[in-house]
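>>> okay, here's the prediction I keep looking at, along with the sequence it came from:
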Amino acid sequence: MNGNLLNETIERIKPLDEKAMQEAANHLDRLTKPKGSLGKLENLAVQLAGITGKVKPSFPKRAVIVMAGDHGVVEEGVTAYPPEVTPQMVLNFLAGGATVNVLSRQAGADVLCVDIGVNADLSHPQLISRKVRKGTANMAKGPAMTRTEVEQAILVGIETVKDCASKGYTLFVTGEMGIGNTTPSAAIVSAFTGLSPIETVGRGTGIDDAILKHKVEVVQQALDVNKPDFNDPIDVLAKVGGLEIAGLVGVILGAASRRCPVVIDGFISSAAALVAKHMSKEAVHYMIGSHFSQEQGHKLVIGELGISPMLHMDMRVGEGTGGVLSLHLVDAICRIMSEMATFESAGVSDRE
């Protein structure tokens, strides 16, 4: 990997624009409503101003970047679906038939699917083919990837954002597809937080109690075998991560380096966000929490990130679906900021 590009990307991630944030807060207080009455939407308005440097931003072009990769750990029987579903779902995304496609059409977002590690040979005119390898190795028996492969995958994410930015995209949503990927996500969260897999492992695609117990044991085994170093995010990803997770780390860092908001979806995306935070503390300020996933470890990782999701929908689809749903709230506050009357313009008396 071009290590300079990764370092340069991280170095470009700057603190939020405090002046714009204060101006946005002042503007909100002048609007014809009680101060603070829009709750989290007002916090979002201030954050968006800090990210973009604009009090009244808008995001007409937004992309859902769906990173797709397979996982060797599925050999351990930790998921309800066979690995063949990953390439099948990638083709479904490209045909426009998945949940994220439907919700993205409604939200005016474009779905971009990146093959970063699918264990199949895929070809489609709209597929972004950036395969690092055909799936990870089984992390229960040894490292999932090499450090070089992790770095290559992060670079794929950074370059995907760069390409999108050159086409006018200014807001990004993290999406993913990879049968078995809640397993490495739980391992990543445990590695960084020290929490037991009993706390971080969830039911993923809907496994029963017996498989859940086994999944906890597999994650613990992966941690014991690999001993990931939480002080070294690349090491954590290489030992217990996934290609699509590493790709999303690059998306998050790339978006933050370009002062673009990045909407974080559910558990897998949040695990990637946790890695990104450990690579750049400033990056977390560019993250917008979308929803609380039904996956039990999600609330734990959200707490570690310190972001506040807006929706509580009991969803566990993945793909970027919760992120896309939250775009309606982003649009709502952008319109409030640009269209709502102030007390002065409306001739309405403010409170004493």
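The structure has been received and is ready for your questions.
>>> C-alpha only now, for contacts and for neighbours.
Noted.
>>> which residue ranges form the strands in the stretch 251-352 of the chain?
Ranges of strands in the stretch 251-352 of the chain, per DSSP state E, counting those that start in this stretch, are 262-264, 287-289.
>>> if you compare these, which one is most tucked away?
strand 262-264 (a mean of 30; mean count of other Cα atoms under 10 Å).
>>> so which elements touch it?
Contact here means 3 or more Cα pairs under 8 Å, 6 or more residues apart in numbering; DSSP states H and E; on that basis strand 262-264 packs against strand 171-177, helix 243-257, strand 287-289.
>>> do you know which of the ones you listed lies nearest residue 157?
In terms of Cα to Cα, the element of these nearest to residue 157 is helix 243-257, at 4.0 Å.
>>> got the angle for the closest one vs strand 171-177?
170 degrees (axes from the mean of the first three to the mean of the last three Cα atoms, to 10 degrees).
>>> what residues sit buried inside helix 243-257?
243-257 (16 or more other Cα atoms under 10 Å).
>>> still on that earlier bit, in TSV, list the helices and strands packed on strand 262-264 along with distance to residue 52.
TSV is the format used below for these (distance: least, Cα to Cα, whole Å):
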stretch	distance to residue 52
strand 171-177	10
helix 243-257	10
strand 287-289	13
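>>> closest one to residue 155 among those?
Distance to residue 155, taken as Cα to Cα, is lowest for helix 243-257 among the helices and strands packed on strand 262-264, at 6.0 Å.
>>> put this next to the previous one:
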Amino acid sequence: MGGPFDDIRNLLRTMPEADAEAAAGVAARDASLTKPAGALGRLEDLVTWLATWQGKAPPSFARPLVCVFAGSHGVTRKGVSAFPDAVNRQMLDNFAAGGAAINQLCAAYGLGFKVFDLALDVPTGDITEGPALDERACVATMAFGMEAVAAGTDCLGIGEMGIGNTTVAASLYAALFGGEASHWVGRGTGVDGEGLARKVAAVEAALACHRGHLDDPLEVMRRLGGREIAAMAGAILAARLQKVPVVIDGYVSTAAAAVLHALDASALDHCVAGHVSAEGAHAEVLERLGLAPVLSLGMRLGEGSGAAVAMGVIKGALACHTGMATFAQAGVSGRSGD
């Protein structure tokens, strides 16, 4: 009899593929627009990406949504963060009051915004001493994350918030990709040199604690991850199943994506990286996952902020594609010889 993780593996086997007809439809319209071919560069690629994963041309951007998943971590007891755990609840209150950076960005770009409170007052297990979650709780949290697309959206941004979760992300990367713990650890919320050393020590201790159980990416996630990691992985997978393109935020959000990629290298084909973070070795992670970031702005805030700015760019890209006049409509001459 299979365990809860078998349900996730079965879902991965049912992932839909990109829609080539939608891509062709975008290409046909693009060729008629009043600009040289390829003149909008990556903006043109982003419209094609939207269309192929929504399965329609032109694609839409009528119900974009940024979801932030918030969790708390037992490993913070090891002094790995510059801020106390109380900030978790305080930041959720700030989101609710509209006072966070992500609130302003979503309002500026016309994006929906939703926060998922993942038992914020109940920290996961300390990963240096035992598993963060048991298998059943991990899968249940993934299922909860899948609800991100339940209300309907045509482009989903994935973000997170949780004191201590850059330590968790670094542990996940070290387990999935190998190498020294120090390679994957960054300063997170701004820890000093001693705090950085504690983070490295925590990652090393976590890897040592779970050695021998890290061959399965789902085991890696439930042992070294957190509720926000599991929920984001669930949201990304659910979006694929429902043909919703996904914009991934930064260093921690990408850790959830990395788990899915380790399970199936095609699992992130419907995703783009919103930006490359200044945290840790994010640029290397994106290269390993084959995700070219839309933006590089030196951001490391989390809370979906980089994804939101990238979604603003995507919104502009689609506006050009759908609103720009064709050569025939504008009475503009095409290329000589055409």
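Perfect, I can see it now. Since the model is a prediction, treat every value here as computed from it, not as a measurement.
>>> what range does stretch 188-203 of the first structure cover in the second structure?
On the second structure, the counterpart of stretch 188-203 of the first structure by TM-score structural alignment is residues 172-187.
>>> one step back: out of the buried residues of helix 243-257 of the first structure, which comes closest to residue 43 of the first structure?
Nearest to residue 43 of the first structure among these is residue 256, at 18.2 Å by Cα to Cα.
>>> check contacts around the aligned partner of residue 30 of the second structure in the first structure.
Mapped onto the first structure by TM-score structural alignment, residue 30 of the second structure lines up with residue 28. Counting by Cα atoms under 8 Å, 6 or more residues apart in numbering, residue 28 of the first structure touches 35-36, 42, 337.
>>> swap in residue 325 of the second structure?
Contacts of residue 325 of the second structure by Cα under 8 Å, 6+ apart are 33-34.
>>> how much space between it and residue 36 of the second structure?
13 Å (Cα to Cα, to the nearest Å).
>>> do the same with residue 194 of the second structure
54 Å.
>>> mind listing what the residue nearest the centre of the second structure touches?
In the second structure, the residue lying closest to the centroid (Cα atoms, centre = their mean) is residue 248, at 2.7 Å. Going by Cα under 8 Å, 6+ apart, residue 248 of the second structure touches 157-159, 254, 271-274, 304, 307.
>>> just give me the neighbour total for residue 352 of the first structure.
As a burial measure, residue 352 of the first structure scores 3 neighbours (other Cα atoms under 10 Å).
>>> nope, residue 29 of the first structure is what I was after
For residue 29 of the first structure, the count of nearby residues is 18 (other Cα under 10 Å).
>>> equivalent analysis for residue 16 of the second structure, please.
If you count neighbours by other Cα under 10 Å, residue 16 of the second structure ends up with 14.
>>> that one -> the first structure?
Match for residue 16 of the second structure (TM-score structural alignment): residue 14.
>>> next: residue 276 of the second structure.
Residue 276 of the second structure maps onto residue 292 in the first structure, by TM-score structural alignment.
>>> for the residue lying closest to residue 245 of the first structure once chain neighbours are set aside, give me its contacts.
Leaving out its chain neighbours, the residue that sits closest to residue 245 of the first structure by Cα to Cα, 6 or more residues apart in numbering is residue 272, at 5.4 Å. By Cα under 8 Å, 6+ apart, the residues touching residue 272 of the first structure are 185, 245-246, 248-249.
>>> now do the same for residue 342 of the first structure: its match in the second structure.
Per TM-score structural alignment, residue 342 of the first structure is aligned with residue 326.
>>> on that earlier part again, now the match of stretch 188-203 of the first structure: buried residues?
For stretch 172-187 of the second structure, the buried set under the neighbour-count rule, 16+ other Cα under 10 Å, comprises 172-176, 181-182, 184-187.
>>> contacting residues around stretch 35-54 of the second structure?
17-23, 26-27, 30-31, 57-60, 154-155, 243-245, 270, 313-314, 317-318, 321.
>>> how about the helices of the stretch 51-200 of the first structure, start to end?
Assigned by DSSP state H, counting those that start in this stretch, the helices in the stretch 51-200 of the first structure fall at 85-95, 99-107, 147-166, 182-193, 197-200.
>>> I'd like to know which elements the last one is packed against.
Applying 3+ Cα pairs under 8 Å, 6+ apart, one finds that helix 197-200 of the first structure makes contact with helix 182-193, helix 209-226.
>>> hmm, back to that, residue 280 is in contact with the match of residue 16 of the second structure, correct?
No: under the criterion of Cα atoms under 8 Å, residue 14 of the first structure makes no contact with residue 280, lying 9.7 Å away.
>>> quick one, what contacts the closest residue to residue 223 of the second structure other than its chain neighbours?
Spatially, and ignoring its direct neighbours in sequence, residue 223 of the second structure is nearest to residue 131 (4.1 Å; Cα to Cα, 6+ apart). With contact taken as Cα under 8 Å, 6+ apart, residue 131 of the second structure is in contact with 125, 210, 222-224.
>>> now check the first structure for the residue matching residue 131 of the second structure.
Using TM-score structural alignment, residue 131 of the second structure pairs with residue 143 in the first structure.
>>> ok, residue 218 of the second structure next?
Per TM-score structural alignment, the equivalent position to residue 218 of the second structure in the first structure is residue 234.
>>> roughly how far does its match sit from residue 335 of the first structure?
Taken as Cα to Cα, the span from residue 234 of the first structure to residue 335 of the first structure is 40 Å.
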